[in-house]
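A.B. asks: Got a sequence here, can you model it:
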Amino acid sequence: MEFDLSWLLLGLPLAFGLGWLASRFDLRQLRDENRRAPKAYFKGLNYLLNEQQDQAIDAFIEAVQNDPDTTELHFALGNLFRRRGEYNRAVRVHEHLLSRGDLSRADRERAQHALALDFLKAGLLDRAEDALRRLEGSPFEAQARMALLAIYERSRDWPQATEIAQRMQAAQQGDFSTRQAHYLCEQALAQAARGETAAAQALLAQAIAIAPRAPRARIELARLQQRTGDAAAALHTLLELPQAAPAALPLAAPLLVETAQATGSAEQALALLQAHYQDMPSLDLLDAIVALETGGSTPQDARGWYVRHLEKEPSLVAATKWLAGETLAHEQFHPQIQRALEQAAKPLTRYRCAACGFEARQHFWQCPGCQTWDSYPARRVEEL
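C.D. replies: Here you go, the predicted structure:
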């Protein structure tokens, strides 16, 4: 059978035309798909900028469905879920990312960090701890260690917190010696409560060696020594405090008065308090001086001290204490006036956290509000 060349000449243009149409169809489809994904992404971004988080999430979900391999969209979606408090959905997004075999190492570490944040925000501390431990050796290592430290402090796991603090200090991520001293003090207080006095004193001595300038360990040691009947040792410990941390002496002033009176060393303690009061007037130092000078007698004997303090700086607290020992022209109204002044002065005798402003009647080494260490000055609100 003879081959007709005319059919070949007719077929070539036809094949070329079909191929061209097919290519145009594929290109149009690809272009449409590429248009849809960015459109949804930018729509979600616009919603986010306008603080319309519900609409933003819907737009990002649409974008992820159109292009499930886009990791950035997954991260954006997961962060949105976490910000809205939908931690379960955030966890699913980040776990889906981690399950992908084609994820780069950088994105995998980023997803692991995001997952740890999800667990932290959700309060799942055990799962957060495991996720954070997996970030060792990654660019998120420093952040992970800080988060682990917060977890162990929150759960009062002081040995684990000490381990993390030591590793961070060894990696030159900051000076954590004072914080380690606090951990030892916390453990010492727990042992003292169980009656293990010798072990508690050993821990406090270790805390002083680790952070010689930190005042807490010396004050806690003196308090423990006084409680066990060794007033002389307690006084010796307190007399070392002004050289190590002079600003903390007002916190130890009442205990110093007690130990000085118990050991017959009132004159030595009084000289120390007066010297520091001249450099840094303080209500607590003033009360301690009055207690030692007057021997705990009537308030009338102390009013001269409060007048001298008022000459140095205005103080409603000092004025209230001075008025308590005075005789008024209308003495029948004295109790009502005294009560009113004491009520007005009461908030001024509190301590205030320098980090978050939380106020408390007693001094805290770690703020109950923001969990910051050493954020309470050793001075009352009125003196700040």
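A.B. asks: Going by C-alpha atoms from here, please, whenever you check contacts or count neighbours.
C.D. replies: Will do.
A.B. asks: Quick check, residue 57 in contact with residue 76.
C.D. replies: No: contact criterion CA atoms under 8 Å: residue 57 and residue 76 do not qualify, at 9.1 Å.
A.B. asks: Pick out whichever of the two has more residues nearby.
C.D. replies: Shown here are residue 57 and residue 76; by other CA atoms under 10 Å, residue 57 has more neighbours (20 against 17).
A.B. asks: Can you tell me the element the more buried one falls in?
C.D. replies: Secondary structure from DSSP states H and E places residue 57 in helix 53-66.
A.B. asks: For that helix, which helices and strands make contact with it?
C.D. replies: Where contact means 3 or more CA pairs under 8 Å, 6 or more residues apart in numbering; DSSP states H and E, helix 53-66 is packed against helix 5-49, helix 71-83.
A.B. asks: all helices for the stretch 51-200 of the chain, in order.
C.D. replies: For the stretch 51-200 of the chain, the helices defined by DSSP state H, counting those that start in this stretch occupy 53-66, 71-83, 87-99, 105-122, 125-133, 141-154, 158-170, 177-193, 197-210.
A.B. asks: any chance of these in TSV, plus distance to residue 325?
C.D. replies: Compiled in TSV, the helices of the stretch 51-200 of the chain are given as follows (distance: least, CA to CA, whole Å):
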stretch	distance to residue 325
helix 53-66	64
helix 71-83	58
helix 87-99	61
helix 105-122	55
helix 125-133	55
helix 141-154	46
helix 158-170	48
helix 177-193	39
helix 197-210	41
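A.B. asks: Another for comparison:
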Amino acid sequence: MEFDLSWILLGLPVAFVLGWLASRFDLRQLRDENRRAPKAYFKGLNYLLNEQQDQAIDAFIEAVQNDPDTTELHFALGNLFRRRGEYNRAVRVHEHLLSRGDLGRADRDRAQHALALDFLKAGLLDHAEDALRRLEGTPFEAQARVALLAIYERSRDWPQAMAITQKMQEAHQGDFSARQAHFLCEQALAKSAHGDTEGARAMFEQAVKTAPQAARARIELARLKQRAGHAREALDTLLELADVAPVWLPLAVPLMVELSLATGQGEKVFTLLRQRYDVMPSLDLLDGIVALDTALGHDSSPREWYVRHLEHEPSLVAAAKWLHDEKLEHEQFHPQVQRSLDQAAKPLTRYRCAACGFEARQHFWQCPGCQTWDSYPARRVEEL
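C.D. replies: As a prediction, this is how the structure comes out:
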């Protein structure tokens, strides 16, 4: 049977036409899909800019379904879930990204960081710690260490907090010596509470060496020495504080007055407090001066010191203390007037956090409100 070449000649154009139609169909479908994906993406972006998060999430989910390989959409969706407080959904998005084998190193590190943030916001500190530790050696390492430090401080894991600050200091992320001194003080106080006086003293002394300008370590060390019966050593420790960090001296005044009287050095401390008061007038220094003046039997009256203070510093607190022993023309009304002044002056004797404004009757080394260290000045609200 002879092969008819005419069929080949007829078939070639037909095959060409069918191939061309198929390619046009595929290209049109691809264009439609690509057109739908950006449309959903821009729709979600528009909703996001208009703060319509519910509609934005729906649009981004549609875009992810049309193009599941788009990492940026996953990140946007995960961040939206986190902002809305839907931490479980945010975790699933970022874990899905991490499970992909084709994800690049940069995107993998970014997804790991986002996952750590999800756990932090959800309060899952154990999971957050594990996720943050995986960021060592990545571009997010510095941020991860800051977050880890916050976790360790929040959980009062002072040895781990000390270790992470040492890494941060070696990486030149800042000077953490003052904070390390606080960590040592926290551990020393725990040892002291359990009866380990020697261990506590060693840690307080290490804190002093770590941050010589830090007042807390010296004050706590002085208290420890006083309880151990070493009043003279305790007073010497506070006198060192007056030399290296005089701005914090008002916090040590009550203990210093007590120790000076116990060791017979009242006149020396009285002179020191007067010198410091002349440089930086303070209500606490003034109270110390008045207490020693009375205890040492000087000729001056406590009221005179408060009047001198009022001549240079208008103070409702000092005025109330002056009035306490003053005889009024209508003495029968003295208790009511004194009670009213004391009530009005009470808020002025508080300490205020310089970071968040949280006020407290006592001085805190770490603010209970914002957790910032050394944010409480050694001065009362009225003096700020």
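A.B. asks: Fetch the TM-score of the aligned pair.
C.D. replies: Superposed pair, TM-score by TM-score structural alignment, normalised by the length of the first structure: 0.97. Supporting alignment: 383 aligned residues with a CA RMSD of 1.5 Å.
A.B. asks: hmm, back to that, can you say which of the helices and strands packed on helix 53-66 of the first structure is packed in most?
C.D. replies: helix 71-83 (a mean of 19; mean count of other CA atoms under 10 Å).
A.B. asks: residue contacts, residue 204 of the second structure?
C.D. replies: 184-185, 188, 217-218, 220-221 (CA atoms under 8 Å, 6 or more residues apart in numbering).
A.B. asks: same thing but 10 Å
C.D. replies: Residues counted as contacts of residue 204 of the second structure (CA atoms under 10 Å, 6 or more residues apart in numbering) are 181-182, 184-189, 198, 210, 216-222, 224.
A.B. asks: How much space separates it from residue 373 of the second structure?
C.D. replies: 17 Å (CA to CA, to the nearest Å).
A.B. asks: ditto for residue 208 of the second structure
C.D. replies: 17 Å.
A.B. asks: who's more crowded, the two?
C.D. replies: Taking neighbours as other CA under 10 Å, residue 208 of the second structure and residue 373 compare with residue 208 leading, 22 against 16.
A.B. asks: Could you say which helix or strand holds residue 273 of the second structure?
C.D. replies: Going by DSSP H and E, residue 273 of the second structure is in helix 266-279.
A.B. asks: Would you indicate which residues of that helix are buried?
C.D. replies: 266, 269-270, 273-274, 276-277 (16 or more other CA atoms under 10 Å).
A.B. asks: Would you convert the residues you listed into TSV that also reports distance to residue 98 of the second structure?
C.D. replies: Output for the buried residues of helix 266-279 of the second structure, formatted as TSV (distance: CA to CA, whole Å):
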residue	distance to residue 98 of the second structure
266	68
269	65
270	67
273	63
274	66
276	61
277	62
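A.B. asks: shouldn't residue 122 of the first structure be in contact with residue 87?
C.D. replies: Yes: Residue 122 of the first structure is within contact range of residue 87, at 6.1 Å (criterion: CA atoms under 10 Å).
A.B. asks: Give me the more crowded residue out of these two.
C.D. replies: residue 87 (23 against 16).
A.B. asks: ok, the more buried one - contacts?
C.D. replies: By CA under 10 Å, 6+ apart, the neighbours of residue 87 of the first structure are 78-81, 93, 115, 117-123.
A.B. asks: again with residue 110 of the first structure
C.D. replies: 75, 94, 97-98, 104, 116, 135, 138-140.
A.B. asks: Need those in CSV (columns: distance to residue 307 of the first structure).
C.D. replies: Putting those into CSV (distance: CA to CA, whole Å) gives the following:
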residue, distance to residue 307 of the first structure
75, 65
94, 66
97, 70
98, 70
104, 72
116, 58
135, 61
138, 62
139, 60
140, 58
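A.B. asks: how about the helices and strands packed on helix 53-66 of the first structure, which one is nearest residue 161 of the first structure?
C.D. replies: The minimum distance between residue 161 of the first structure and those falls on helix 71-83, with 26.6 Å, by CA to CA.
A.B. asks: Could you list the residues in contact with stretch 352-365 of the first structure?
C.D. replies: 182, 216, 251, 346-351, 366-381, 384.
A.B. asks: hang on, the earlier thing: relative to the first structure, and after superposing, what's the average distance for the helix holding residue 273 of the second structure?
C.D. replies: Superposed on the first structure, helix 266-279 of the second structure shows a mean distance of 0.5 Å to its aligned residues (mean CA distance after the TM-score superposition for the first structure).
A.B. asks: and that helix, what other elements does it pack with?
C.D. replies: helix 231-244, helix 249-263, helix 283-295 (3 or more CA pairs under 10 Å, 6 or more residues apart in numbering; DSSP states H and E).
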